[in-house]
Structures are given as structure tokens and as C-alpha cells.
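Asker: Okay, structure incoming, though there's no sequence with it:
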């Protein structure tokens, strides 16, 4: 009789494991959509183009203009599941992430010498903004990691687990913003990469 009992125990354990796997499903592969939006600038020299950037660049923080900007739109398809024991678990949390890089673009052709310095300037700006984009992607992956399988006991209506998720969202969002500010502080500070890009455009180097 003992072998039969062992087989039955194994069958029950296997069934339980299968139900747990079905309850919390692995994250599905996803990719961020990255797009570039341009704003027009005009001029036939580096200083003229940079002056136009100051007049037409994207507005941030009220009425302050900047050279380039990264924004994103993030939505989620979440699967909250109430368990028989009264708890609630996030079984799946699938993001849809669209990142938009806003960069300057001359309205028309510029002289050959200016065009080469402009290309270096533009490529450097795009590289800088894509770092911000990478920080956003890493934030979203961190949200996905912390949320799938997140659960709360005695949670009819899944209110507790939603509140717990919001705490994680705030923490991870604050971390992403801090990383972006620290990166800009270095890149835009004395001798930083963005400062060098601006000097190169102004002097034609």
C-alpha cells in the first residue's frame, strides 16, 4: 500500500504546482516603441541655429525651454486574481511603453561646414536622450518584476494589493527621475558632454 500512497501524494503535489503556475504567469516579452519628434530651427551658422533652439525648443518646467527632451506614455494590462483563501495576486502585468525623443531639426539646408558640426551636435543630443530612454525602460522592467506575483492576504476586491503596487510605483518612478537628474547634472555641467556639444556647434569644431 505504501507505493500507492506515495504516487497519490506526488499526484496531488503535481496538481498543486500546476495550479500555482497557472495562477501567476511568467511575463510576456515586450519591446518599447521609441520614436523621434523634431521641432524646427533656422539659421545658416552654428550661433544662429543655437539661438533658434533657444527660441523654439520644447517647454519644460512651466515656461523654461530646453534643447531636447524625452517623454513617455506607459499603460498596463493587469490581471488581478482573487484566491479562494481571500487573498489577491497580480498574475500578469503587461506594459505598453512609447518613448518620444524631441530633437531640433533645421528647416532647410545649411552650409556644408555647418552641416558637419550640426550632425555631431544632433547625434550627441540623440545619444544623450537615449540614455534617458534606457532609464525609463529599466524602470518599467523593475515595475514588472516587482508586480507580477505581488499579493496581499484577506484582500477582497484587491484593494490592498493595488495600494501596495502604488507604493512600488512611486518608489521606482522617483528613482528613475533622480537618475535622470543626476545624469543631466554631469552631462550639462562644466566640461560635460552636452556642454561640449554646444561649444562645438557654436565654434564649428
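Answerer: Ah, there it is. Nothing here was measured: the structure is a model prediction, and the numbers come from that model.
Asker: use CA for all of it now, contacts and neighbours both
Answerer: OK.
Asker: I'd say residue 96 and residue 76 touch.
Answerer: Yes - contact criterion CA atoms under 8 Å: residue 96 and residue 76 qualify, at 6.1 Å.
Asker: longest single helix anywhere in the protein?
Answerer: helix 112-147 (DSSP state H).
Asker: for it, packing partners?
Answerer: Taking 3 or more CA pairs under 8 Å, 6 or more residues apart in numbering; DSSP states H and E as the contact definition, the neighbouring helices and strands of helix 112-147 are helix 46-56, strand 69-82, strand 88-106, helix 159-187, helix 193-203.
Asker: Let's have these in CSV, adding mean neighbour count and distance to residue 136.
Answerer: Output for the helices and strands packed on helix 112-147, formatted as CSV (neighbours: other CA atoms under 10 Å; distance: least, CA to CA, whole Å):
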stretch, mean neighbour count, distance to residue 136
helix 46-56, 18, 25
strand 69-82, 15, 8
strand 88-106, 20, 8
helix 159-187, 15, 7
helix 193-203, 18, 20
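Asker: Including distance to residue 122, could the ones you listed go into TSV?
Answerer: Compiled in TSV, those are given as follows (distance: least, CA to CA, whole Å):
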stretch	distance to residue 122
helix 46-56	12
strand 69-82	13
strand 88-106	8
helix 159-187	15
helix 193-203	9
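Asker: got the contact list for the closest residue in space to residue 173 that isn't next to it in sequence?
Answerer: Once its chain neighbours are removed from consideration, residue 173 has its nearest residue in residue 139; the separation is 7.0 Å (CA to CA, 6 or more residues apart in numbering). Counting by CA atoms under 8 Å, 6 or more residues apart in numbering, residue 139 touches 172-173, 176.
Asker: Counting neighbours, what do you get for residue 138?
Answerer: By the criterion of other CA atoms under 10 Å, residue 138 has 14 neighbours.
Asker: ok, second structure coming up, stack it against the first:
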């Protein structure tokens, strides 16, 4: 629900932007599917003090924004251009793999990367949503453009919370019994 007196104007996006997407790898050891998965457990990206992941998607988001006082005393965002960098961190075997293990690994890593790219899509959607509410956002009686920043921060927090929840819900399904990632892990370990 919008607060009374705060306005949104239907401005078009300031510029076409594209995220920069980077794939980083971390080395894992082993020559069998089970050994590779064990190595992921030892070397995977840390998500907490003792929690390792198979892969991880992270992002850096900055904005070029212009806050302009208006003749009526309001403040409006007139320029709002995102700069988004998404980094996917994936495991990569350091040893040569046999033909059968390589085939299992290729299926596994393709599935893991596809999973991480869904997270990347959630991030892109979040940025588009922020952009949509920000361009033309206005707060009355704010000639110093200070109230607008507080109001915008509230809305950004709500959007960010929704994005985190989407990621969490997606991971719960993917890692659940019979879920896509659970199946990928089982097939790798069994070298199917």
C-alpha cells in the first residue's frame, strides 16, 4: 500500500541495461563421482561458518540515481540506472576424468549451472522491479531530497525480502526428496 502523498510517475526506463554475468570456478579433487562430490563438500563456497554449498550465485548492484527537487517542493528520482554484476561460482574437477565419469559430471554441472541461473533470473527480476518503482518516484515537501531516500529504502527492503524468499523457496523444492538437485547429486555419485 502506498503512503498518502507519495507519487509514482510512469517514466520510461532511463537506459537499456544488461547485467554482467561472470562464471568463476573452484577446484575440486577426485576421479569418481563420489570423490568429486566429497571434494565439493570440503571446498564448496561457504554460506555460513560451517555450511558449504555446491555452487553459489552472488551479485553486486549499484545505481546511478539523480534526485531532483521539484518546483512544488517535492523531490523526484529523475535518473535511475542500475549496474548489476552477477557471479556464479561453480565446481571444476582438477583431474582428468574417465569417459563415464566425465559424462556424469557434464550432466551434473549443466544441471547445477541451470539451477544457479534461475537464482540469477530472480536477481534480474528484482532489479527490474526496483527500477520500475524508482523511476519517477516522488515524495512531497522534500526540497532537500532526504525523505525520498528513507521512503525508497523501505520499498527496496520489501523487494529484497521477496527476492530472498523466492530463492529460499526454490532451493527447498530443488533439494527436497526427489528434487532436481538431489537427483543430480545421486546420479553423479552413482555415475549414471
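Answerer: That came in fine, so what should we check first? What you see is a predicted model, and the numbers here were worked out from it, not measured in a lab.
Asker: Tell me the residue in structure 2 aligned with the residue nearest to residue 173 of structure 1.
Answerer: Across the two structures, residue 139 of structure 1 finds its equivalent in residue 126 of structure 2, going by TM-score structural alignment.
Asker: Can you tell me how far that match is from residue 154 of structure 2?
Answerer: With the distance defined as CA to CA, to the nearest Å, residue 126 of structure 2 ends up 15 Å from residue 154 of structure 2.
Asker: Closest to the centroid, which residue in structure 2?
Answerer: Residue closest to the average C-alpha location in structure 2 (CA atoms, centre = their mean): residue 123, at 3.7 Å.
Asker: Go ahead and confirm that one touches residue 161.
Answerer: No - using CA under 8 Å, residue 123 of structure 2 is not in contact with residue 161; the gap is 11.6 Å.
Asker: Over to residue 108 of structure 1. Which of the three states is it?
Answerer: Put simply, residue 108 of structure 1 is coil when judged by DSSP: H, G, I helix; E, B strand; the rest coil.
Asker: Isn't it up against residue 44?
Answerer: No - the pair residue 108 of structure 1 / residue 44 is not scored as a contact, 9.3 Å apart, by CA under 8 Å.
Asker: Give me the common contacts of those two.
Answerer: Taking CA under 8 Å, 6+ apart as the contact rule, residue 108 of structure 1 and residue 44 touch no residue in common.
Asker: So for the two, which residue has more residues nearby?
Answerer: Taking residue 108 of structure 1 and residue 44 together and counting by other CA under 10 Å, residue 44 has the greater number of neighbours (15 against 10).
Asker: From residue 100 of structure 2, how far out is the aligned residue in structure 2 for residue 84 of structure 1?
Answerer: With TM-score structural alignment as the criterion, residue 84 of structure 1 lines up with residue 71 in structure 2. In this structure, residue 71 of structure 2 and residue 100 of structure 2 are 70 Å apart, going by CA to CA.
Asker: For the two, indicate the residue with more neighbours.
Answerer: Between residue 71 of structure 2 and residue 100, residue 100 has the larger neighbour count (other CA under 10 Å), namely 13 against 8.
Asker: what sits against the more buried one?
Answerer: By CA under 8 Å, 6+ apart, residue 100 of structure 2 lies in contact with residue 191.
Asker: Which position in structure 1 pairs with it?
Answerer: Going residue by residue (TM-score structural alignment), residue 100 of structure 2 aligns to residue 113.
Asker: what about the longest helix of structure 1, how far off from structure 2?
Answerer: With both structures laid over each other, helix 112-147 of structure 1 and its partner residues in structure 2 are 0.2 Å apart on average (mean CA distance after the TM-score superposition for structure 1).
Asker: Over to stretch 94-101 of structure 1?
Answerer: After superposition onto structure 2, the average distance of stretch 94-101 of structure 1 to its aligned residues comes to 0.2 Å, using mean CA distance after the TM-score superposition for structure 1.
Asker: Quick one: the residues in structure 2 that that stretch pairs up with.
Answerer: Counting by TM-score structural alignment, stretch 94-101 of structure 1 falls onto residues 81-88 of structure 2.
Asker: and what of stretch 39-55 of structure 1?
Answerer: Going by TM-score structural alignment, stretch 39-55 of structure 1 sits over residues 26-42 in structure 2.
Asker: Could you list the residues in contact with that stretch?
Answerer: Contacts of stretch 26-42 of structure 2 with the rest of the structure, by CA under 8 Å, 6+ apart, involve 43-44, 52-54, 89-98, 101, 104-105, 185, 188-191.
Asker: rerun at 7 Å
Answerer: 43, 52, 54, 90-95, 97, 101, 188-191 (CA atoms under 7 Å, 6 or more residues apart in numbering).
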